[in-house]
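Trainee: Predicted structure and sequence below. I'll ask about it afterward.
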Amino acid sequence: MKQSEGTEVMREIAQAVREGAMAYLRQQYKVVGIVFVVLCVIFLIMAFGLNAQNKVVPFAFLTGGFFSGLCGFLGMKTATNASARTTCAAMEGLNSGLRIAFRAGAVMGLVVVGFALLDIAGWFLILYYLFPKIFPGFLGTNPLPQITVIMLSFGMGASTQALFARVGGGIYTKAADVGADLVGKVEAGIPEDDPRNPAVIADNVGDNVGDVAGMGADLYESYAGSILATAALGVAAVAAKDHGNIALQLKYLSAPMIIAGIGVILSILGIYMVRTKEGATMRQLMGSLNLGINGSAIGIAICSIPVLWILDLPNRWQIWGAIVAGLAAGLIIGKVTEIFTSHDYEPTRGIARQAETGPATVIIEGIAVVMESTAIPVLTIIVAVAVSFYLPGGATDTLMGLYGVGIAAVGMLATLGITLATDAYGPIADNAGANAQMSELDPNVRQRTDQLDALGNTTAATGKGFAIGSAALTALALLAAYLEEVRYGLIHMADKTQLDIPGEGMVDTVKVSITQFMSYYNVTLMNPKVLIGLFIGSAMAFYFCALTMKAVGRAAGAMVQEVRRQFRERPGIMKREEKPDYARCVAISTAGAQREMILPSLIAIIVPVIVGLVFNVAGVLGLLAGGLATGFVLAVMMANAGGAWDNAKKYIEGGEYGGKGSDNHNATIVGDTVGDPFKDTSGPSLNILIKLMSMVSVVFAGLIAKYGDVIGNLLGMG
């Protein structure tokens, strides 16, 4: 904030973007606030009326949503303040612009990890130290199993906020972007970010609401969810063998929190390592960012050793191996995403070459490349899951193996402070370039901001790949945490202290293993309920994408009509004799996003509850498994597609295959426009869908445990 915003024109443009961004956020928080009030009332009825929910859950749910929303607000405020300052710094040199943009992006990364840890630590201290004094006996003699399942519920607040932020932000940004590109660049033939384009301010606002507020809320819930699920699994793994060993349970509970805390410090150190030299190539710029990210990741691997040693965990070295597996998986997925989306590498250059035969072949080649790009991330997650599950002893102790998977997710996300900074940096650099263009600065300034923007496209794709990979590991840990919530619901809501396990007889519910749960609920592929759940989960991923992409199409259609209207009715705009009505385009995108985000978001919340009530626990597990497997691969493909098409266009703009304004360039603009909702709306929203369905299942587990059998029997599916 101490840096200059530049000329009067630069400040005016930045102020217009700030006002549009804050107007959007205010409107979104009003809609989300209504949804939160309704959900909170439902949780209060479940807790105090139906006795199908712990009475603390409604309040934990609210804090998760509040802190997630607060992170989005602070990140957005910083990003919109940084864009003109980045442009001004780019007048001095490339390194100055990079440092301003990246450190502004780091604010988003650091508030996410800071508030998530504050929320987790705050609830733990209240429930473990304060509650037993105020409400003696409320949490029983060993409160830790109950505390961990209660704390998991605030993850649903974060997930709900994240989905609205991601879907709404994604629809907004792509409606504005598509409208600006189709009418401005393709029809009117004016440059990108030309001040004559009425949608240009809305486009700049959209970059921030999608990739700053949306991505921040997304990774907030991944970060919190991985820590909470791992803590719950650690407590459950020890409790299954020795329910009274609170000291050991506390050690497994605190390990992910401490590792995440150390990650914050290492992220700050990594942020200060990011710098570059004038005239740097794309690969050198990416190397500057990777230096900070890789340095932080290596620091986590090293610092985890004394943490696990001091905690004196019985299987400390195996747990450390799981953490390293998670870290390695995050780095590999990031690198693979870079290779398939950066124009420094052959896949994206191959897409650019196809422009010589038109937009159809650009799209065909792009789809083929990104389908191919899913293979290594999937194999990476497979290896990470196998290592982190079997290394801590998953072959003989399923819960401990799943704890390993959870702590691998924590390891991957431990450096989120800097990883998220690389993603939030992207829209700041993009806005900086727009400011340079609209302010008609020296072409050298735009050239530097274009370098930073091209890097931002790659880091955004890398960040999305990282977010999707972490979502896969987190969702797998939440799948197991769901069964712990079911155990809690059976004991405390359904009064089932013993379960009749087929072939074994009556077993105390508190001692039932995951294998015995599978047997009790008949979770096998021969059970139609599981298969039905699998199909519904798989279909949800595609149907959700269809809803969000159609929403972008409708909102973009309204934007296209408005831009055309202004060009038609106000010919002075193209002659630079009158100013476009930017505010009207901002209002159209805001209204369209708010209207269109409601249906996809509500479906993600409602479907797991209906599946649970009709098909019981077996159906829910099928739903979550189908959504995870299909959603993960589809999300990787869609996120990479948009990044590859965008950078193929930028490769041609750099002077290859005809340069700006050529037929080849126009062909890649079509590919870029198709890819916009892929990478900024549907793809990123999928990983929230995966986790939100898991979180909804977790929070409604008590209701399913108590009433799932009743409704199933009424429908003849007992």
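Mentor: Okay, I see it.
Trainee: CA only for contacts and neighbour counts going forward, please
Mentor: Will do.
Trainee: so which helix or strand takes in residue 306?
Mentor: helix 282-311 (DSSP states H and E).
Trainee: again, but for residue 666
Mentor: Under the criterion of DSSP H and E, residue 666 resides in helix 663-677.
Trainee: buried ones in that helix?
Mentor: By neighbour count with 16 or more other Cα atoms under 10 Å, helix 663-677 contains the buried residues 663-677.
Trainee: The next helix or strand after that helix - contacts with which helices or strands?
Mentor: Where DSSP H and E defines the elements, the next helix or strand beyond helix 663-677 is helix 683-699. Helices and strands touching helix 683-699, as assessed by 3 or more Cα pairs under 8 Å, 6 or more residues apart in numbering; DSSP states H and E, comprise helix 144-152, helix 154-179, helix 443-492, helix 528-569, helix 598-653.
Trainee: hold the first one in mind and look at this next one:
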Amino acid sequence: MAFELLLNPDCFGIYLIFILITIAAAVGSIGFAFYLIKKIRKFPEGTEKMMEIAKAIRGGANTYLRTQYSTILKIGIPLSIILFIAIDLRGWIIGFPTFIFLAFLIGMVCSLASGWIAMYTATLSNVRTTNQVKEKGLKEGLETAFDGGMVMGLCVVGLSLLAVIVMYLFFSLITPNVSIAQAVAAGYADIAEFQAKNIEGSIIGLAFGASFAALFAQLGGGIYTKAADVGADLVGKVEAGIPEDDPRNAGVIADNVGDNVGDIAGRGADLFESATGENIATMVLAITIFMTVPAPYRVLAMLFPLVARSFGIFGAIIGKFFVKGKETDDPWKILSKGLYWTTAICAVFMAIVCGLMFPGPIFGFYFLCVLIGLGGSVLIGLITLYYTDQNYRPVMCISKASETGTATNIISGISFGLESTALPIIVIAISILGSYLIGYFAPIIVLGAAVPQELPFLSGIWGTALATIGMLSTCVMILALDGYGPITDNAGGIAEMADLDESVREKTDRLDACGNTTKALTKGYAIASAALAAFILFEAFLQIAGLSHLAVSIAFPYVTVGILLGGLLVFVFASFAMRAVGNASQDMIKEIRRQFAEIPGLREGKEGVKPDYNKCVDISTKSSLREMILPGSLCVVVPIVVGFVLGNQGLGGLLMGTTITGILMALFLNTGGAAFDNAKKLRKTMKDSSKPETIDAFNAAVCGDTLGDPMKDTAGPSIHVLIKLVGTISLQFAVIFAILPWLA
């Protein structure tokens, strides 16, 4: 069995240590997350009214997720049967069974479970954050919200790591023993290639299942949250002139539910997919690149991304204890200490891991590649901060443009969104090229004239994979910051709806403003890591499909057509996602207007008069589930159709087109949308009821934000899931497309 490779007596101790480190990190991560949940639950929820509001938000989120997950499973289970018939059945018939369908189901379920755990924790943390601010102060509220976000990071990464290592060991164990003659007859060069390719083919199914579930979870959640947000903002703030999260607004509960199902549950599933897909892509690349090297080094290379991610968990847990500050400190200053300390600790840990797993002179070169990824993630975070923070020129200019109306606000916001793609792309390009060149020259410098001809190129590709691992080493802390944002947003909403003292709302507003910054930063990080991961997926696809790099030249018509279709897929998908929010928000706007018009005393805020919150929750639930089916299905169907019609050459072109266009589009949508949002918040601080022009400028900024909302929370985050989903589908079906008779 392939498991015998792991039991090789010459290197069993080495393998066992690294496997145990990975399992310990995964289990420890989940265990520490449950400790934080227990800690959060001990805090009181506050007044009866606060508990009532929190219960309504929690109930709405649970109802939506049950319905959404049921819909995803109804699509996913038949798809797993198709995978079994199309791919697994052939192996079972010839006596070499594979379990791609099982890996797909496990990936899908784990991705959805990550989203549910994240949502459960967020709905525990939101009201307790409000109460901590009310009873103790801003610092304690920040720590509670951050702990809630930390649970999401620890559970998502820990569950991903556990799923990958368990599936890897399982597939190693069940891969059958074959003779060299059987391996060659099955189309493999030798026994080692047979064993590795069987493990590779099955484990890719895990990434496919995670990507599939994440796309629908992120897309559906994004449609829900922004339909509610746009409806509540336009009717409440602009038409009725009431504050954000005012309890008279029928859409406010749906809006707060949306923060949990979109920004928390959707992001949890999305980030599980990111962690899983990037680990597996690197493992697949290791299998192909290190196929000809001795077994110990091949297995160590396959385990490297998992061990590196394990030490990243340890680094984040240590970094968490640096999230401390004073009551008067800026919230971002407190949170950024945790991020920067985690980055520094992870750099030290990555040096240790590289030294242990790549001993000898090559260690220094590969560690430099990891550092490039780490440095790139910090730079992209700072660039995103510049374009989305209220203290810098872009947001100030958009805010200033609001003084002359909605049109100039939108023009300014779109222009800065387009501009914001430049610097991140330059950083991504330098990261890819720098890590490739260091990896390329490493064996030449170490081995000199004795270097095999293919090795520098393969080592260069491995260098880019290491840069991706470096960028993802801080993943837990980044996810904690991502989860912090929606929790503080909910906390502010609960403070407003519960009619708490103005000083409490002022503090929750400070936490919320910082949350917008952290959400924008983490989305920039997610896109950058998706870009590097897409490069790895593309290289892995070429290896599995048996294509040379020259075979995917633009000189070939199949490739050119594939590139055009890939770019088109991104634009059409973004169009459908934005339109879905527009369609769903129209229903929401009509309902909120109807309630203001038909419920006596609602607009005036008469005591005892309440809107029908459940009606708006029901509208958002039904419309988001209806609207997510078409764009989500498109992402699954298009790569398969292109592969069947144009073969792997056309599919390679589709991958290139989707990746290049998708990264640019996602950067534009995410950063531009966040800039619109913070320009609105900046205008809010300038409102003065004695100066009508400030009210008009604020209303213009609100209208701009209603465009920015679906950009940054629906279309933008879904696009980087789309990029990786197309990559995992291509990896999964490449073997089939390579043998289609009409493409021979």
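Mentor: It's in. Note that the coordinates shown come from a computational prediction; the quantities given were computed from them, not determined experimentally.
Trainee: returning to what we had before: give me the angle between the helix holding residue 306 of structure 1 and helix 443-492.
Mentor: With axes from the mean of the first three to the mean of the last three Cα atoms, to 10 degrees defining the directions, helix 282-311 of structure 1 sits at 30 degrees from helix 443-492.
Trainee: Report the distance from helix 282-311 of structure 1 to the chain centre.
Mentor: Per Cα atoms, centre = their mean, to the nearest Å, the displacement of helix 282-311 of structure 1 from the mean C-alpha position of its chain is 21 Å.
Trainee: can you tell me what part of structure 2 the helix or strand that it is followed by aligns to?
Mentor: Note on helix 282-311 of structure 1: by DSSP H and E, the next helix or strand toward the C-terminus is helix 316-341. Per TM-score structural alignment, the counterpart of helix 316-341 of structure 1 in structure 2 is residues 363-388.
Trainee: So for that stretch, what gets flagged as buried?
Mentor: Residues 363-381, 383-388 are the ones in stretch 363-388 of structure 2 that count as buried (16+ other Cα under 10 Å).
Trainee: Any idea which residue is closest to the centre of structure 2?
Mentor: In structure 2, the residue lying closest to the centroid (Cα atoms, centre = their mean) is residue 271, at 3.6 Å.
Trainee: Packing partners of the helix holding residue 666 of structure 1?
Mentor: For helix 663-677 of structure 1, the elements it packs on are helix 154-179, helix 359-372, helix 598-653, judged by 3+ Cα pairs under 8 Å, 6+ apart.
Trainee: Isn't residue 147 of structure 1 up against residue 126?
Mentor: No. Assessed by Cα atoms under 8 Å, residue 147 of structure 1 is found out of contact with residue 126, at 9.9 Å.
Trainee: Those two: who's more crowded?
Mentor: residue 147 (20 against 12; other Cα atoms under 10 Å).
Trainee: Could you find the counterpart of that one in structure 2?
Mentor: In structure 2, residue 147 of structure 1 lands on residue 199 (TM-score structural alignment).
Trainee: Show the contacting residues for that match.
Mentor: Taking Cα atoms under 8 Å, 6 or more residues apart in numbering, we find residue 199 of structure 2 in contact with 168, 171, 172, 175.
Trainee: Map the third one across to structure 1 for me.
Mentor: Under the alignment (TM-score structural alignment), residue 172 of structure 2 pairs with residue 128 of structure 1.
Trainee: Residue 216 of structure 1 and residue 110 of structure 1: what is the separation?
Mentor: Using Cα to Cα, to the nearest Å, we find residue 216 of structure 1 at a distance of 10 Å from residue 110 of structure 1.
Trainee: ugh, wrong one, residue 9 of structure 1
Mentor: For residue 9 of structure 1, the distance to residue 110 of structure 1 equals 31 Å [Cα to Cα].
Trainee: When those two are compared, which one has more neighbours?
Mentor: When residue 9 of structure 1 and residue 110 are compared for neighbours, residue 110 comes out ahead with 25 against 15, by other Cα under 10 Å.
Trainee: Hmm, the more buried one is touching residue 419, no?
Mentor: No. Look at residue 110 of structure 1 against residue 419 with Cα under 8 Å: they stay out of range, at 10.0 Å.
Trainee: Looking for the alignment partner of the residue nearest to the centre of structure 2 in structure 1.
Mentor: Alignment note (TM-score structural alignment): residue 271 of structure 2 maps to residue 219 of structure 1.
Trainee: Next up, the contacts around that match.
Mentor: 112, 420, 467.
Trainee: Check whether it sits in a helix, strand or coil.
Mentor: The three-state label given to residue 219 of structure 1 by DSSP: H, G, I helix; E, B strand; the rest coil is helix.
Trainee: repeat for residue 136 of structure 1
Mentor: The three-state assignment at residue 136 of structure 1 reads coil, by three-state DSSP.
Trainee: residues near it, how many?
Mentor: 11.
Trainee: distance of residue 109 of structure 1 from residue 268 of structure 1?
Mentor: Residue 109 of structure 1 is 10 Å from residue 268 of structure 1, by Cα to Cα.
Trainee: With residue 411 of structure 1 instead?
Mentor: Residue 411 of structure 1 is 16 Å from residue 268 of structure 1, by Cα to Cα.
Trainee: got it, and residue 144 of structure 1?
Mentor: According to Cα to Cα, residue 144 of structure 1 stands 32 Å off from residue 268 of structure 1.
Trainee: and the two? which has more neighbours close in?
Mentor: Per other Cα under 10 Å, whichever of residue 144 of structure 1 and residue 268 has more neighbours is residue 144, with 24 against 19.
Trainee: ok, and the closest residue to that one other than its chain neighbours, which helix or strand is that part of?
Mentor: For residue 144 of structure 1, ignoring the flanking residues on the chain, the nearest one in space by Cα to Cα, 6 or more residues apart in numbering is residue 235 at 6.9 Å. Assigned by DSSP H and E, residue 235 of structure 1 belongs to helix 215-241.
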